[in-house]
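Undergrad: I would like to see how this sequence folds:
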Amino acid sequence: MSQGVVHHLTHPLIQHKLTLMRQKDRSTTGFRTLLHEVALLMAYELTRDMPTHAVEIETPLERCTGTEIDGKKTVFVVIMRAGAGLLDGMLEVAPGATIAGNLTYSGPNEATIPAGAVEGTVTFTERVDDETKAEVSKGLSALAPLAFFAGLTWKVIAYLMAFVTGLALILLAQRRMAGASSVIRTDTGPVAGWGALALLVTPLAAGVVCVTVIGLPLGIIALVLWGILLYLCQLPVGLLLGHLILGQNKPLESKGFMIGSLALGLLILSLLRAIPVIGFFIWFATALFGFGAFVVNERRLMRAHRAGDNAPIA
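TA: The predicted structure is shown next:
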C-alpha cells in the first residue's frame, strides 16, 4: 500500500494568477493557460527540495540534460482551491501523464483526457451545480403561470369544440341524440357490453384487415370512423349527466332543454377528466358507455324501422 503526503502550498505568484483567472471566462483559452501555469508552479514548488539526478535526454534536434527525481516514482495530484467555484468540476490530465488504474470523476462537463493516459476504465458522472439548478428552477417557476394558462385555454377550447359538435347533432339529429342518451339508463348492461366490443375489438380487427392489400382501404376507413365515434362518445354521456341534474323526469323533447343539459354535462366531464389518475377512468367509462349508446340506439332504431315505423330515424 503506497502512502500519500499532502502539502498545503501558497505562493504570491500563484495567488496573483488565481486573481487573474477570476477575471476571465472559464471557457476561454486564457483561463486554461493560466490554469496550466498555476499547476506547473505548484508542481515546481513541491519538487524543488526533492533529491534529483541529471539524465541525458535524446530529442529529435539535439541531446540535452534533464532532471529526474531520485527514488520511487512519485505521483503529483495538484489540487487548487480558488474559491467561488472557480475550478468546480474542472479536470485536466497533463500531456504525458499516466494513471495506472481506473479514473472516476464527476462534474458538469466531461473532461478531455488524452488517449492512453488512463490504463484502466474511465467513469464519468454528470453533476449539475447549485447555480444551474437554481437557474433551471427559476426558469420553470417563470413558465409555470404560462403553462397553466396554456393548459386552461386548451381545455376551454376543447370544451367549446365538443359543445358546438353536440349542438349541431341536436339540431340535425335530435331523436338520435336523445335516444343514445336514454339507452345508457334503460339498457345499461347491453350498452356496456356493446361499448366494450366496439371500443376494444374494432381497432384490433381493423388492424388485422389492414395487413392485407385488399382490406387496407377498409381497415383505414374503419379506424377513421372509430376515431370519430371515440370523440363523439362524450356527447350522449354528457347529455345524460346534464339531464340527471337539471331534471331526470323531464323528457328530452325540447331542443333548448337538451342544449342546456349538454352544456352542463360536458362541463362536468371536463372537470372530472382533469383530475389526475381518476381522469383516465372517467375517460374510459365515457368511451365505453358512449360507444355502447350509439350501437344500442342504432340497433333499436333499425328494429323499429323494420317493424313498420316509417318515422324518420333521425
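
Undergrad: hey, let's count contacts and neighbours off CA atoms from now on
TA: Noted.

Undergrad: So for the helix or strand hosting Thr286, what gets flagged as buried?
TA: Secondary structure assignment for Thr286, by DSSP states H and E: helix 278-306. Within helix 278-306, the residues that count as buried by 16 or more other Cα atoms under 10 Å are 279, 282-283, 285-298, 301.

Undergrad: cool, and stretch 220-239?
TA: Neighbour-count burial for stretch 220-239, with 16+ other Cα under 10 Å as criterion, is recorded at 220, 222-223, 226, 229-230, 232-239.

Undergrad: JSON lines for those, including secondary structure and distance to Ile184?
TA: What follows is the buried residues of stretch 220-239, written out as JSON lines (DSSP: H, G, I helix; E, B strand; the rest coil; distance: Cα to Cα, whole Å):
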{"residue": "Ile220", "secondary structure": "helix", "distance to Ile184": "29"}
{"residue": "Ala222", "secondary structure": "helix", "distance to Ile184": "24"}
{"residue": "Leu223", "secondary structure": "helix", "distance to Ile184": "24"}
{"residue": "Trp226", "secondary structure": "helix", "distance to Ile184": "20"}
{"residue": "Leu229", "secondary structure": "helix", "distance to Ile184": "16"}
{"residue": "Leu230", "secondary structure": "helix", "distance to Ile184": "16"}
{"residue": "Leu232", "secondary structure": "helix", "distance to Ile184": "15"}
{"residue": "Cys233", "secondary structure": "coil", "distance to Ile184": "12"}
{"residue": "Gln234", "secondary structure": "helix", "distance to Ile184": "12"}
{"residue": "Leu235", "secondary structure": "helix", "distance to Ile184": "12"}
{"residue": "Pro236", "secondary structure": "helix", "distance to Ile184": "8"}
{"residue": "Val237", "secondary structure": "helix", "distance to Ile184": "8"}
{"residue": "Gly238", "secondary structure": "helix", "distance to Ile184": "11"}
{"residue": "Leu239", "secondary structure": "helix", "distance to Ile184": "11"}
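
Undergrad: so which of those comes closest to Val183?
TA: Distance to Val183, by Cα to Cα, is smallest for Pro236 among those, at 9.5 Å.

Undergrad: measure the closest residue to that closest one other than its chain neighbours to Val156 for me?
TA: Distances taken as Cα to Cα, 6 or more residues apart in numbering put Ser181 closest to Pro236, at 4.5 Å, once the chain neighbours are dropped. Distance, Ser181 to Val156, using Cα to Cα, to the nearest Å: 23 Å.

Undergrad: can you check Ala196 too?
TA: From Ala196 across to Val156, the span is 29 Å (Cα to Cα).

Undergrad: Who has more neighbours out of these two?
TA: Under the neighbour definition other Cα atoms under 10 Å, Ala196 and Val156 were set side by side, and Ala196 has more, 19 against 14.

Undergrad: run this one through as well so I can compare:
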Amino acid sequence: MTDQPSPLAIILFFLFVGVTLGISFFLGRQAKSSKGYFAAHGQIPWFVNGLAFAGDYLSAASFLGICGMIAFYGYDGFLYSIGYLAGWIVALFVVAEPMKRLGKFTFADALDARFGSRGIRLAAGISTLAVSIFYLIPQMVGAGALIRPLLNFPHYVGVLLVGVTVILIVVTAGMVSTTWVQFLKGSLLVIFSAVLTVLILQRGFETEPNNQHTFMTLGPFSDSNWTNELVSHEEIQGQTIIPAEGIWKDQPFVRTRQMSSDRITVWSRDPLDKQNFILREGQMITTRSDGKVLVAGLPIGTGPGEATLYPVGRVSRLPNNAQKTGPLGLLSFFSILENSEIMLWRKK
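TA: Model prediction:
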C-alpha cells in the first residue's frame, strides 16, 4: 500500500461509480410496477442476464474467499469454487424456473402461493434475512479490503462507499438497474479474467520466481532415530533441534535454530507410514505481547538480522522437481497444479 492515495485511481473509481449510478437512475424510470422492480418486466436479453449472473458470481467475496481457500487448503480449495459454480446451476433449474412458471418474484411468494401458510412466510422471511446478512458481511469486508490498497482509504470508508452505492443501485430501479450494472461489471471481469488467464498460461509455474526462497522437504526419517538423522542431515548443517516444550509439546512440528543467526525454522511433520515421516519446511510468524511481529524468530523485514514472510498459497515444488514449466495448456495447468506442493497456511 502506498503512503499517498493515487489521484488517477480515485478519479477512475468515482468515475465508474458515477457512471453506474447514472445508469441506475436512468433505468429507474422503467420500474413503474412490482413486475418492473422485481423482474425488469421480463425484458432483459438472455446474454445480459448470463453476464449479470457471471458478475454476481465473480464478487469480491468470491475472489478473496477462493484465494483464502487455496492458501489454507491448496488444490482442494480451488475445487470449492467449482462446486460453488455448480450450485448456481442447481438453483437455476430447481428454484428459479419453477418460480418463473408460478409468476412469483420471491421464494417466499412461491411458498405462500403453494401452501398459503403464515408460518412458512415467516420462516422464509427470517431465513432470507439471516442468509443475506451473513452473505453481505464478507461482501462488505471484501469491498473494504479492496478499496484500502486501491485508494489508500481506511477500511470503514471503503465499506461505507460500496454500501451506499449498492443501496442506491437497488433502490432506484430494482432488478433493472441491478441486472445492467452486474452486466457491466461481469463483462469487465470476464474480459480481464480472460486476459489474466492467457498471461498466466503463457508464463506457467516457477518454484523460484525472482530468486525467492525455496522451501525444502527432508527425509524420510524413522520414528526411533529421527533426531540423530536430522542433526546429521547435510541440508541443515549448523542448526540444532529446539526441544518441544510448552505449546509446542505433542504438536506435529519440529523447530530448528541456526546457530549463527538465531533464525528459527519450523518443519511440518508429515507421516509416510507408521514408522517413517518427512519434514516439510514452513515459516512461523509470532506476535509478542508488546505487539512486535517476529518471522522465524527474527524481526520482520528485509534488512540484516530480519526475516521475510514468504507468500502463502504459491507453488513450492513442481512435479519431478522441475524449476519451471514454461507455457501451459488449460488441462496441463490443472494437472501440474494438482500434483505440485503448495505452501499452505496452518494455524497452530
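
Undergrad: Superposed, how do the two chains score by TM?
TA: The TM-score (TM-score structural alignment, normalised by the length of the first structure) is 0.22; 106 aligned residues with a Cα RMSD of 5.7 Å.

Undergrad: Let me know the secondary structure of Thr104 of the first structure.
TA: strand (DSSP: H, G, I helix; E, B strand; the rest coil).

Undergrad: count of residues packed around the closest residue to it other than its chain neighbours?
TA: Nearest residue to Thr104 of the first structure in three dimensions, chain neighbours excluded: Thr123, at 4.7 Å (Cα to Cα, 6+ apart). By other Cα under 10 Å, 11 other residues sit near Thr123 of the first structure.

Undergrad: I'd like the next helix or strand past the host helix or strand of Thr123 of the first structure.
TA: Secondary structure from DSSP H and E places Thr123 of the first structure in strand 122-126. Sequence order places helix 130-172 as the next helix or strand after strand 122-126 of the first structure, per DSSP H and E.

Undergrad: Give me the helices and strands touching that following helix, please.
TA: Packing partners of helix 130-172 of the first structure (3 or more Cα pairs under 8 Å, 6 or more residues apart in numbering; DSSP states H and E): helix 255-273.

Undergrad: picking up where we left off before, surely the residue nearest to Thr104 of the first structure meets Gly107?
TA: No - applying Cα atoms under 8 Å as the test, Thr123 of the first structure and Gly107 come out as separate, 11.3 Å apart.

Undergrad: ok so Thr65 of the first structure is a strand residue?
TA: Yes - per three-state DSSP, Thr65 of the first structure lies within a strand segment.

Undergrad: That one touches His53, doesn't it?
TA: No - under the criterion of Cα under 8 Å, Thr65 of the first structure makes no contact with His53, lying 10.1 Å away.

Undergrad: Select the longest strand from the second structure.
TA: If you go by DSSP state E, the second structure has its longest strand at strand 264-271.

Undergrad: Could you list the buried residues of the helix or strand following that strand?
TA: The C-terminal neighbour of strand 264-271 of the second structure among helices and strands, as given by DSSP H and E, is strand 276-281. Buried positions in strand 276-281 of the second structure, judged by neighbour count with 16+ other Cα under 10 Å: Phe277, Ile278, Leu279, Arg280, Glu281.

Undergrad: Can you give me the distance of the closest residue to the last one other than its chain neighbours to Arg121 of the second structure?
TA: Going back to what we said before, that points to Glu281 of the second structure. Of all residues not flanking Glu281 of the second structure in the chain, Trp267 sits nearest, at 4.5 Å (Cα to Cα, 6+ apart). When distance is defined by Cα to Cα, Trp267 of the second structure is 54 Å away from Arg121 of the second structure.

Undergrad: Verify the stated contact: Val176 of the second structure with Lys35.
TA: No - if you go by Cα under 8 Å, Val176 of the second structure and Lys35 don't touch, sitting 10.3 Å apart.

Undergrad: Now do stretch 242-256 of the second structure: distance from first to last residue.
TA: Stretch 242-256 of the second structure has an end-to-end distance of 5 Å (criterion: Cα to Cα).

Undergrad: typo on my end, stretch 264-277 of the second structure
TA: One end of stretch 264-277 of the second structure to the other measures 21 Å (Cα to Cα).

Undergrad: What residues sit buried inside that stretch?
TA: Here stretch 264-277 of the second structure shows Ile264, Thr265, Val266, Trp267, Ser268, Arg269, Pro271, Phe277 as buried, counting by 16+ other Cα under 10 Å.

Undergrad: Put together TSV for these, with distance to Met69 of the second structure on each row.
TA: Formatted as TSV, these follow (distance: Cα to Cα, whole Å):
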residue	distance to Met69 of the second structure
Ile264	27
Thr265	25
Val266	22
Trp267	22
Ser268	20
Arg269	22
Pro271	24
Phe277	26
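
Undergrad: for those residues, which one is nearest Gly50 of the second structure?
TA: Ser268 (44.9 Å).

Undergrad: Can you name the residues in contact with the helix or strand encompassing Val166 of the second structure?
TA: Element membership for Val166 of the second structure (DSSP H and E) is helix 155-173. Residues outside helix 155-173 of the second structure that contact it (Cα atoms under 8 Å, 6 or more residues apart in numbering) are 17, 20-21, 24-25, 27-31, 37, 140-141, 143-148, 177-178.

Undergrad: With distance to Thr29 of the first structure as extra columns, can I get the buried residues of stretch 220-239 of the first structure in TSV?
TA: What follows is these, written out as TSV (distance: Cα to Cα, whole Å):
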residue	distance to Thr29 of the first structure
Ile220	60
Ala222	64
Leu223	60
Trp226	62
Leu229	64
Leu230	61
Leu232	63
Cys233	64
Gln234	63
Leu235	66
Pro236	69
Val237	68
Gly238	66
Leu239	70
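
Undergrad: Greatest separation within these: which pair is it?
TA: Largest pairwise distance in those, by Cα to Cα, is 29.9 Å, between Ile220 and Leu239.

Undergrad: Please verify my assumption that Leu167 of the first structure contacts Phe257.
TA: No - shown here, Leu167 of the first structure and Phe257 do not form a contact pair, counting by Cα under 8 Å, at 11.5 Å.
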